[in-house]
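1. my questions concern the predicted model and sequence given below.
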Amino acid sequence: MATRTEGGFRQAQAWLHTWCGLWFSWLLFAVFLTGTLAVFDEPITHWMTPEHHAEEAAAQSASANAPTADRAQRLAWGMAYMAEHHPTARMWELWPSDAKGGGELKVYWFDADNQYASAELDPADGRPVAQKPGQAARATLGGHHFVDFHYELHAGTVGLWIVGIAAMAMLVALVSGVITHKRIFKDFFTFRPKKGQRSWLDAHNAVAVLTLPFQFMIAYTGLVISGTTFMPAGKLLHYGAGNAAQARFASELGDGGKPERTGRAMPMPALALEAFAARGQQLMGQPVRAVVIDHPGDAGARMGVYGWNGEDEALRRLSATTGMAMFSAATREVQRVRLPGEADGGSVLLAQSAMGGLHMVSFGGWGMKWLYFLCGLAGTAMMGSGAVLFMVKRRHRHLGEFGGETARVYRLVEALNVAAIAGLALACVGYLWANRLLPVGLAHRADRELQVFFALWAVALLHAFVRQPARAWREQLAALAALCLLLPALNLLTTGDHLLAQWLRGDWESAGVEMGAVAFGLAAIGGWRHLRKAAT
């Protein structure tokens, strides 16, 4: 009796694993692939903005040789610039230097349209740095496209909810998969090549078990960091609904609520900023990253001093929050101090911040990023192999789950498999091609790159329905291999840059993007050759 009960339970879990996994596998594959690429969003953005490379190299050379002012003078210049050009802005944000006391001098403010604006000042004399003629950079979302798509599908709150539901389905599929496969850990050490369905199941089990803790962690933390969106009852009960309530919640969550203007003028000598900066640095124990002034020129002004996270801190702390010290500008009284690694809002938000650090790999340096990248690829392979396994199992044995419509549903699944796996990969590398082929001065250029991404994906879906599944797989993998392997040549033709030059100047970010594309291209060739042999 117990055996029958156990068998029935495991059979129910197998059904749940199969169908919950299938209907969400295409979306989860897209979320995992773009999330894996998002681990290296900064290098991808660097590669996609080649006009900045020469400027960055020149700036590094100039900063190493040119005389530079100290922090007190830089802050004074920043204050003087803001007082002259943006006296009515409700917030001034001054970034005087990098963690070592050198680097750029930048200022930020909110303009009349409530948009974040910035200007760069010369760190040697405080004058605005003029835009060099002919140096306009191409507008692009860069690697942040993969970040946005990964968690909200470029669809705002609706997309966030869709991804959240998919993450819940992933947790269900993981738990039911562990229950279903009693010998899952034994099967991890077994791989039988060229055995059709058995080989796909072995591959699916291997990548799943290898990174099972990572998959649980990434799905769970993805839900936690958006917890107030998925479970808004507490927020709505306390703050109410509407944009004003949301703004109040965000303000209190971020900084405890900004002070109100008093209407009484209170000029502040520019050089007094250094006193606040020095005291803030002493209180929080970090070099000063930024000095933020709320309601400048008003008696209710507040000074915020924020710190830089050092490399050693990023290696050992899950929470990426920096130190912060708040002062009253009028009385110089310390209002609040946050030490590095702490979070505003107490232990609950500190836990959420740590969860965010786990999910977005804000700790551990490049070594941890590579570990996440490899685990992400394994998770992507788990989703893809599970979707393919569904059809391999049914390709020669009709199970009739949908009655007379079963054949049509199987054809739909086959096409969606091709478009979701090979087609999405095509769209991702096509996005990089669009970055090089679209004119630099094109209006709404970043939007056009995004449109190329979705257009290529739509074409891949149409192609998957028009062609027979086996041909569609081979043709899309061949196109993927060509686009990946030819990306370095495209970069050479359009910008004059190439791998050897990147290697010689130490531009590992650009070189890594191109070598990664070549690696994906070689993998696509391997898949194409395997399918070609299977067809003959």
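-> Noted; the coordinates are in hand.
2. CA atoms for contacts and neighbours, from now on please.
-> OK.
3. what segments of the stretch 351-500 of the chain are helices?
-> Here the stretch 351-500 of the chain has its helices, by DSSP state H, counting those that start in this stretch, at 365-394, 406-418, 424-437, 445-466, 469-485, 487-495, 499-504.
4. by contact count, what packs against the shortest one?
-> Using 3 or more CA pairs under 8 Å, 6 or more residues apart in numbering; DSSP states H and E as the contact criterion, the elements in contact with helix 499-504 are helix 508-535.
5. do you know how far T34 is from P439?
-> 25 Å (CA to CA, to the nearest Å).
6. please compare the first structure with the one that follows:
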Amino acid sequence: MEKSFKESMRWLHTWSGLIVGWILFAVFVTGTFSYYKDEVTLWMKPELHYSKESKNSLDIAKQKAIELVQNNSNISITLPNNRSNIISAMWREKSDNSHRAKRVYQYYDASSGENINTRQTAGGNFLYRFHFELYGFPRYFSRWAIALATMSMFVAIITGIIIHTRIFKDIFTLRAKANPRGWMDAHIIPAVAALPFHIMITYSGLLLFARLVMPWGMQAAYDGDFREYRSDLNNLKQTQIIHQNVNKKAQNKSLSFENLNKVLINANKVWPNNIGGFSINKNKNGSYEIQIRPKETSSIFSSKFEREYLTYDANSAKLISKNIPPTTNSNIINTNTTFATLHRAIFANSTMRFLFFICGISGIVLAGTGLVLWIEKRKKKQKINTSIGFKLVEKLNIGTITGLFIAIGIFFIANRVIEVNIENRHLLEINTFFIAWLLCYIHSFLRQSKKAWIEQMIITSIIYFSIPILNALFWTKDFLNREIMYFYFDLFFILTAIVFAIGSYFLIRNSKKGLK
């Protein structure tokens, strides 16, 4: 037992952060990218980069919907918005090898309505799923690992607040020196600057894993029957019914452009200039219902499981029902939904999403500097310096911190250089990610640590500088006429390259000083 409470908290802070620090770093990096997972997916489909929203986009979407609904009972159309420059359609088709219907996507140019065929890619969804369940491991095991890492992060945050009595004073102090004090300042500043975010993102992450790590309440009440639990949960939801028994008998066996247009006009009166998409569902009696989704949700209670929509009868264009969250009076469910929405930034507009992204970067710095700080504090202790544990942490730091960024950069490059029509190319993209990351770990163990840091930081800088160049070389078709969103990607890659180039410069300079 440590001599005092504060020393006990310092010990707990150090080891709770270190033991899972490498997982936490990967979680923060991929989670930060996930705030823009839809944009990442679009970037990895360069065929879509030249579509631009126009005054005809809604009419094009309506016409495509009418065409698709002739052969599909349920379709979903998404209109261009501030995160996407295309019209997309989704429906389900039964696969010969599976009882479950698979999702089929089709993309259209938002100005001309031309069909756009895109490459197969892992997209931003790979980074998103890696964030909370890793990849390649059994889902149950990987989610438990992330849940334990999240709990350790929460413990590290609370103990960090306790041990840093001058925490708010230290935020204004930065000693930019390559020593433990300098690394401590670099660790504290992002921690305090985004402290509310770090507490929220960690606590909400734990709530998302609550059913996994604390299942006893549901098991006791429902004897482990998840379907019954889910049914009771759905029964709590209360959709506001506007008209009952509208159009019980189908008047038309097909949906007309005029009917769809009337519904969208009526929906626009409820949500002026805020229609983000619509779904057309064919009932068993042959009648149609149309669900309208907003571009921007009106409530923080909205989530992927608690969607906001209006339902219209297609024949009469009458509003049947409203689903405006929260749809339950349960404070527990509403609180859980709110935290889930905050964690995923579902409610966020462009400005708020960017702020979440910046806070995510502060989490990356927080986790990375914490790992480096453990090494820096122990460098002068020769007995520990020669220990296997010290060397292992030092090498894992290199392979995780710079290696992960190299792997992500290679993942983006693979998207551009792998042949477009090759089978299972999305798996090849993922394989290049892990092969690159593995090689970084091998390199860190084979090289002297200082040299490994410098070499991998230089490689990272070169990779991220090369991505915009390769993008221009492989897609010379009117490269400068792309949507502005994709130029922000180029800017991000260049800024990342500059950060690692500066880091490698200081490491080289410090290593030369050490030789004098």
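-> Arrived safely. Bear in mind the structure is a predicted one, so any value in this text is a computation, not a measurement.
7. between the helices of the stretch 351-500 of structure 1, which one is closest to V158 of structure 1.
-> Closest approach to V158 of structure 1 among the helices of the stretch 351-500 of structure 1 is made by helix 445-466 (17.7 Å; CA to CA).
8. quick one: average offset of that closest one versus structure 2, please.
-> Following the fit onto structure 2, the mean deviation recorded for helix 445-466 of structure 1 is 0.7 Å by mean CA distance after the TM-score superposition for structure 1.
9. how far out from the middle of the chain is that helix?
-> Averaged C-alpha coordinates place helix 445-466 of structure 1 at 21 Å from its chain's average position (CA atoms, centre = their mean, to the nearest Å).
10. in structure 2, what residues pair with it?
-> Taken onto structure 2 by TM-score structural alignment, helix 445-466 of structure 1 occupies residues 425-446 there.
11. helix, strand or coil for the residue most central in space within structure 1?
-> Centroid-nearest residue in structure 1: V147, 3.0 Å away (criterion: CA atoms, centre = their mean). Secondary structure, DSSP: H, G, I helix; E, B strand; the rest coil: V147 of structure 1 is helix.
12. excluding its backbone neighbours, what's nearest it?
-> Residue nearest to V147 of structure 1 in three dimensions, not counting chain neighbours: A38, with 5.1 Å by CA to CA, 6 or more residues apart in numbering.
13. my guess is the one you found contacts F149, does it?
-> No. A38 of structure 1 lies out of contact with F149 (CA atoms under 8 Å); the separation is 9.4 Å.
14. tell me the spacing between I508 of structure 2 and D185 of structure 2.
-> For I508 of structure 2 relative to D185 of structure 2 (CA to CA), the value is 22 Å.
15. so for the two, which residue has more residues nearby?
-> D185 (20 against 17; other CA atoms under 10 Å).
16. the more buried one and A367 of structure 2, how far apart?
-> Counting by CA to CA, the gap from D185 of structure 2 to A367 of structure 2 is 13 Å.
17. that's a strand at P267 of structure 1, yeah?
-> No. Using three-state DSSP, the assignment for P267 of structure 1 is coil, not a strand.
18. wait, is P325 of structure 2 part of a strand?
-> No. P325 of structure 2 is assigned coil when assessed by three-state DSSP, not a strand.
19. so who does it touch?
-> Contacts for P325 of structure 2 (CA atoms under 8 Å, 6 or more residues apart in numbering) come out as 299, 301-302, 306-308.
20. with that, I have no additional questions.
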